[in-house]
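Colleague: Below: sequence and its predicted model.
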Amino acid sequence: MPVKLGPGRFSLLLAGLFSAIPAFATDLLQVYRDALTYDAQYTAARASAVAGREKQPQALAGLLPTIAATGNSYWNDTRYKVNVDTLSSSYSNKYNNHSYGVNLTQPLFRWQNFVQYDQSKLLVMQTEANFAQAGQDLILRVAQAYFDELFAIENLRAVQANKTAIAQQLAQAKKNFEVGTATVTDTYESQSRFDLATAQEIAAESELEVKRYALRVLIGKNPGELNRLKPKAVMTPPQPASMEPWVEAAERDSFVVQAQQAATEAAAKAIEISRAGHYPTLDAVANYNQNNGPGQFGVGSIDNTTRQVGLQLNIPLFQGGSVNSKTREAIAKRDVEAASLDNAKRSAALGARQSYLGVVNGLAGVRALEAALVSSLSSLESNRLGYEVGVRINIDVLNAENQVYVTRRDLAKARFDTLLAQLRLKAAVGSLAEGDLEQINTLFEAP
């Protein structure tokens, strides 16, 4: 016999069924992989890397032979007129003239071409380092946008929870005033706090929309629900647990430093290229030419075939001082790149120090805020109890509730800032990769 369920039981059954379905949300790793294919900055960096890699084949072409084929065909209308004393004669001839040839040139000694080939390798190294840095920047931008949206959600939740608590206190204050157990001051104070919380809620909602759109710009779609940081997520301190090894690694291995190092060495090669303008060049040349045309005065035809193989030497003597000027220019540009390299190393060292302190101090701050949250919750309970028995006033409860709200918000911010500092520390030494996102992704769970 079928069992009939009432409306209430049927609703409970549906709720149970839907609660058994696992919740799906977008995780940090999925957002990153979406950004790999959509983000405009990374797409531009990828195209720039493809273009930069062509420097080496272009420079190699300067060491390889060049072959050129030429050909022409002319229609000729020739008229001759000879005058000797009182006698004159004329002659006209119309004919086609054809010629074609093949020229080969093989550079044997062109010092600037050899140096340009070496320089091209450095330029490709610079391109690869810049592209690797763009990949790290993408990871940081994705993490920043992901954490910003999660923090905006936590901030809105805290604001709404604070508003709800204040609304309850406002209702209680109004009730107590009506029965004469409280003054109107409590009502005014609660109303003021409620209006302020309403304004904070509007601002928090607006901030969440902005952060949500910022993440959408990176991946080109609405990510939907995001995985949330686990309440008991454990963040590990940096290894090695000393700042100096990180600083030394940043000065040596940072992709920004590597790119600038390659740029500096390439600028030094440019000085050699400029100076090579004074050097002679030697090429091996080979020519083959075929000419077809009529004979003298249109009689018969002439086929002329020329084959040449030899060496061609070019010795520059004076070029108006342009070589010396370009050399001085190249030296100045080398000095610019060298100074930029010093700045890149110092900036990398500073970034490593800041990120290392961000992780260490962030972990300490998280532990302190976790303890502060426990204390704030205990204080709130004590104030509520004191208010019920008459030893605390309404403003004491409101202050305690607000402290809980502020502590929760600060704790969420500290956690996200610490995670981001961990990623930035890895980026400072050029080791940030997708695997680091995978590791952080394990600290999150579906909401």
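Modeller: That came through fine.
Colleague: only C-alpha atoms for contact and neighbour calcs from this point on.
Modeller: OK.
Colleague: which stretches of the stretch 101-250 of the chain form strands?
Modeller: 228-229 (DSSP state E, counting those that start in this stretch).
Colleague: in whichever strand or helix holds residue 400, what counts as buried?
Modeller: According to DSSP states H and E, residue 400 maps onto helix 394-428. By neighbour count with 16 or more other Cα atoms under 10 Å, helix 394-428 contains the buried residues 394-398, 400-428.
Colleague: next one: stretch 196-216
Modeller: Buried residues in stretch 196-216, counted by 16+ other Cα under 10 Å: 197-198, 200-201, 204-205, 207-208, 211-216.
Colleague: for stretch 85-102, same thing?
Modeller: Within stretch 85-102, the residues scored as buried using 16+ other Cα under 10 Å are 99, 101.
Colleague: Check it against this one:
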Amino acid sequence: MSRLSHALSRGLLLALSCSVAVPALALDFREAYERALRHDPSWLAARSESAAGRHEHALGRAALLPNLSYRYSRARNDSEVRQSTAFGETTQDLDYTSHSSGFTLTQPLFDAAAYAQYREGAALAEAADLSRERARQALAVRVLQAYTDVLYAQDEMTLAEAHRLALREEARRSQRFVASGEGTLTDQLEVEAQSQVIEAQVIEAEDRLQAARNELQTLVGRLPSTASLAPLQSTSPTMGEGAPALDRWREWALARNPELAAERQRLEAARQRLNQQRAGHLPSVRLFASSRVSDSSAENQVGQRYDTDSVGIEIEVPLYAGGRVLAASRRADDTLAQARHELDATTAELLNDLERQYRMVLSSRRRIRAYRNAVAAAGARLEATRRSILGGERTNLDALNAEHQRFEAKRDLARARYDYLLAWLSLRWHAGVLDDGDIERVAGAFAD
């Protein structure tokens, strides 16, 4: 092994050692997901939205249940009563206190609007629960995306740091060789040019790493500056070579995807809202019972007390409301058509995303095999370059480039494996079959 290869290897080891944190501060994928369940603002907002939506069921049901109310009034009255008689006009001043109190109980017997409101509330409550499940599954995918983005940024940073350290050592060696007459100025200038490029790449890698960490921190909460992530295992478990065909995934998505199910419930809610508006043309029937006590409720009843109990049926028949019912019905019909089109658009978009993730799973497997071969080929090329240096056919710069290509192949292999895990999890998310067991399988792909 040439001294340049030793330098690059030592640079890589040093860069790797700088990224290793105290084990107690290491964060694996499972812990990151659990922390996101407690800290991610988007998830917490979705959970609160779901909790609010579940009350729609109770609100709709209230329209069908009995309504009991109590009313009390008390007033001081000063009244002047004028009356024309055969003897002329008489005036009487009345100063009295009146009061009334009573209970009224009503129970809808036939109310099409109230029944439609009940069914609308049930549909909205179901949609809220489904949206919450959709957000929970989406959180796992978002955490994995942010988690692997940090790991990939660390890989890029490690590669850039290692290359920079190796180039610095090579620059010092070239200067010594040129000073002693053993090296060429061309080699020295080439090393210096590459060093400037690498400096820029290191700065870019630092920015990408910080941006990736910030994105992860948004999900999981504040991370210590020394916290590290559990890396992907060198031989991560296979997530499922015998995956079902694409048509099977589509069937699962149409039947189980919580987002589609929520959209269907919202469509049902819009349909019930239309029925509710159309019910403005229909009569309603209510059973009522009241118990009322009144004392001096009018000028001609001063000093008289009435205790009245009533039970009966009240029928209300709408006749004309200035066109409000027709306009509200047409608006609700247009809203229903909008909900139907939105469901179609969501379904088409979901199936497209599902197919894209399905093909990404398949292509990522091929990419992993190709990059593994590339890593092996880069390693063989590096060994051949080192032997050629000993024979005088190659220069140290050739070894530097070969070593760099080997590290790049390893980095690209890691990216392909990250993409595979993300596509596999996203595929199950779109199909609506993602569960805690899948999260555990992904977590098992990362070393503690």
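Modeller: Okay, I see it. This structure is a prediction, so every number in the text was calculated from the model and none was measured.
Colleague: TM between them?
Modeller: Here the TM-score for the pair of chains, by TM-score structural alignment, normalised by the length of structure 1, is 0.89; 425 aligned residues with a Cα RMSD of 2.4 Å.
Colleague: ok so, going back, and the next helix or strand past the helix holding residue 400 of structure 1?
Modeller: helix 434-441.
Colleague: which helices and strands does that next one pack with?
Modeller: Helices and strands touching helix 434-441 of structure 1, by 3 or more Cα pairs under 8 Å, 6 or more residues apart in numbering; DSSP states H and E, are helix 28-38.
Colleague: residues making contact with the helix or strand just after the helix it packs on?
Modeller: The C-terminal neighbour of helix 28-38 of structure 1 among helices and strands, as given by DSSP H and E, is helix 40-52. Applying Cα atoms under 8 Å, 6 or more residues apart in numbering, the contact partners of helix 40-52 of structure 1 are 36-37, 123-124, 127-128, 130-131, 134-135, 138, 218.
Colleague: how much space is there between the most centrally placed residue in structure 1 and residue 40 of structure 1?
Modeller: Taking Cα atoms, centre = their mean, the centroid of structure 1 lies closest to residue 134, which sits 3.3 Å from it. Separation of residue 134 of structure 1 from residue 40 of structure 1 (Cα to Cα, to the nearest Å) stands at 11 Å.
Colleague: if we can go back for a sec, what is the mean deviation of the helix holding residue 400 of structure 1 from its aligned residues in structure 2?
Modeller: On superposition with structure 2, the mean distance recorded for helix 394-428 of structure 1 (mean Cα distance after the TM-score superposition for structure 1) is 1.5 Å.
Colleague: quick one: that helix to helix 434-441, angle?
Modeller: Computed by axes from the mean of the first three to the mean of the last three Cα atoms, to 10 degrees, the angle separating helix 394-428 of structure 1 from helix 434-441 equals 160 degrees.
Colleague: and the contacts of helix 40-52 of structure 1 as CSV, adding distance to residue 76 of structure 1?
Modeller: As requested, the contacts of helix 40-52 of structure 1 are arranged in CSV below (distance: Cα to Cα, whole Å):
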residue, distance to residue 76 of structure 1
36, 65
37, 63
123, 53
124, 53
127, 56
128, 58
130, 60
131, 60
134, 63
135, 65
138, 68
218, 68
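Colleague: Show the buried residues in those.
Modeller: In the contacts of helix 40-52 of structure 1, the ones that pass as buried (16+ other Cα under 10 Å) are 36, 123-124, 127-128, 130-131, 134-135, 138, 218.
Colleague: which stretches of structure 2 form helices?
Modeller: Assigned by DSSP state H, structure 2 shows helices spanning 3-18, 29-39, 41-62, 112-180, 185-220, 246-256, 258-278, 324-390, 396-431, 436-443.
Colleague: After superposing, tell me the mean distance of the third one to structure 1.
Modeller: Relative to structure 1, and after both are superposed, helix 41-62 of structure 2 has an average distance of 0.6 Å to its aligned residues, where the measure is mean Cα distance after the TM-score superposition for structure 1.
Colleague: the residue most distant from the middle of structure 2, which is it?
Modeller: residue 87 (86.9 Å).
Colleague: In contact with that one, which residues are there?
Modeller: Residue 87 of structure 2 touches nothing, counting by Cα under 8 Å, 6+ apart.
Colleague: Pull up the gap between residue 7 of structure 1 and residue 174 of structure 1, please.
Modeller: 38 Å.
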